[in-house]
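Engineer: here is the input, now give the coordinates:
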Amino acid sequence: MYHPILPFCFFAIRVSPEAFKAFILRKKGVIPLPQSLGEHLRNRRLVLDLRQEDVARQLGTLREVYERWERNERQPVVSEWPGIISFLGYYPFGQESTADLVMKARRCQGMDQKELAKVVGVIHQQLRRWEHGDEMPASDKLEALHVLASN
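Structural biologist: Okay, the predicted model is just below:
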């Protein structure tokens, strides 16, 4: 991209389109390595050049609620997660343990513990123990959780 510095100047700055876009995103306030859900949501909103009100409407919630998510003052309920994951285009957290896998499956499916336990074929107290890292699921149940977390 060729952009003259000043109209009367003979110098110009040559910048690749990718570098220019990265510069603009940094100026908008995009965080390079987001750590929290709020940072992921804010980055996506800024990249898409949307207002908080637009994103809230798209996710089916109030602007005030969405604003609290962005500021990490409030976490979404499980039923709101499928829309958030769809808006982001990815799951914003890592999956290092079985407990993380259970939470990812619940959030991807938008289910509470009882609903997910019924789908997996266990009682909800057992699923709760998996989610807290107190117990490990059997291999067939672990496979079912992987399938549910990938949808």
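Engineer: CA atoms for contacts and neighbours, from now on please.
Structural biologist: Noted.
Engineer: those helices in this protein, which residues are they?
Structural biologist: 17-28, 37-47, 52-59, 63-70, 81-88, 98-109, 113-120, 124-131, 139-150 (DSSP state H).
Engineer: spatially central, which residue of the chain would that be?
Structural biologist: residue 92 (3.6 Å; CA atoms, centre = their mean).
Engineer: now do that residue against residue 41, distance only.
Structural biologist: 9 Å (CA to CA, to the nearest Å).
Engineer: to compare with the earlier structure, here is another sequence to fold:
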Amino acid sequence: MPSYNFRLSVEKPTPYPKRPATLGEHLLKKRLENGLFQKDVAKRVRVAISTIIGWEKGRSTPEFKYYPAIFAFLGYDPFPKPKTLGQKIVSWRRRNGVTRKALAKQLGIDEATLEKREKDTAVPKGIMALPWGGVYRKYAHQRQCYAPLAHQY
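Structural biologist: Predicted coordinates:
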């Protein structure tokens, strides 16, 4: 009877996607690559372990106030680079942990108006038709943490 010598090899699967698509997948990948437990990440981000589990499993998404700590843990912002003004506003709010309500109040505009701007659906009129950079610069001096936003636009 003939004998055959061959070897099968299969790449060991990882418990996370090679190219993470969601924030939760990015967290899971970083955590496992660093040999950390969910409790370790929870402590760094200052949330409950169940919150980390929810994010990793895609059951929930973080509040804006947690994004700066999440980005610090990851070492990068996993979201696509913003292209439109609305996307840039959302990106800035995420990096700085600022809610839409807080930014709208600081800018002296209605929260619904800011939401429309973020979705790039609003057509500015009157003074709001001026470049948004002027609006941000006008209010940035009132609160120093908004100053970086003024320079972006």
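Engineer: redo the helices of the first structure as TSV? Include mean neighbour count and distance to residue 3 of the first structure.
Structural biologist: Converted to TSV, these look like this (neighbours: other CA atoms under 10 Å; distance: least, CA to CA, whole Å):
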stretch	mean neighbour count	distance to residue 3 of the first structure
helix 17-28	12	11
helix 37-47	19	23
helix 52-59	16	32
helix 63-70	18	35
helix 81-88	17	33
helix 98-109	22	45
helix 113-120	17	56
helix 124-131	18	54
helix 139-150	15	45
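Engineer: export these as a markdown table, with columns for distance to residue 4 of the first structure.
Structural biologist: As requested, these are arranged in a markdown table below (distance: least, CA to CA, whole Å):
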| stretch | distance to residue 4 of the first structure |
| --- | --- |
| helix 17-28 | 14 |
| helix 37-47 | 26 |
| helix 52-59 | 35 |
| helix 63-70 | 38 |
| helix 81-88 | 36 |
| helix 98-109 | 48 |
| helix 113-120 | 59 |
| helix 124-131 | 58 |
| helix 139-150 | 48 |
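Engineer: what's the match for the residue nearest to the centre of the first structure in the second structure?
Structural biologist: When the second structure is aligned by TM-score structural alignment, residue 92 of the first structure is paired with residue 78.
Engineer: isn't its match right up against residue 27?
Structural biologist: No - using CA atoms under 8 Å, residue 78 of the second structure is not in contact with residue 27; the gap is 9.7 Å.
Engineer: ok, the residue nearest to residue 14 of the first structure when sequence neighbours are not counted to residue 28 of the first structure distance?
Structural biologist: In space, and not counting its chain neighbours, residue 14 of the first structure is closest to residue 2: 5.3 Å by CA to CA, 6 or more residues apart in numbering. With the distance defined as CA to CA, residue 2 of the first structure ends up 22 Å from residue 28 of the first structure.
Engineer: in the second structure, what residue corresponds to residue 129 of the first structure?
Structural biologist: Correspondence of residue 129 of the first structure to the second structure, assessed by TM-score structural alignment: residue 116.
Engineer: report the contact partners of that match.
Structural biologist: Residues in contact with residue 116 of the second structure (CA atoms under 8 Å, 6 or more residues apart in numbering) are residue 122.
Engineer: what's the first-to-last distance across stretch 94-113 of the second structure?
Structural biologist: Where stretch 94-113 of the second structure begins and where it ends lie 18 Å apart, using CA to CA.
Engineer: oh, that last question was meant for stretch 12-22 of the first structure, not what I typed.
Structural biologist: Using CA to CA, one end of stretch 12-22 of the first structure lies 19 Å from the other.
Engineer: before we move on, back to that, the residue nearest to the centre of the first structure: what's it in contact with?
Structural biologist: Applying CA under 8 Å, 6+ apart to residue 92 of the first structure gives the contacts 36, 37, 40, 85.
Engineer: switch to 6 Å and redo it
Structural biologist: Counting by CA atoms under 6 Å, 6 or more residues apart in numbering, residue 92 of the first structure makes contact with nothing.
Engineer: from residue 109 of the first structure, how far off is it?
Structural biologist: In terms of CA to CA, residue 92 of the first structure sits 15 Å off from residue 109 of the first structure.
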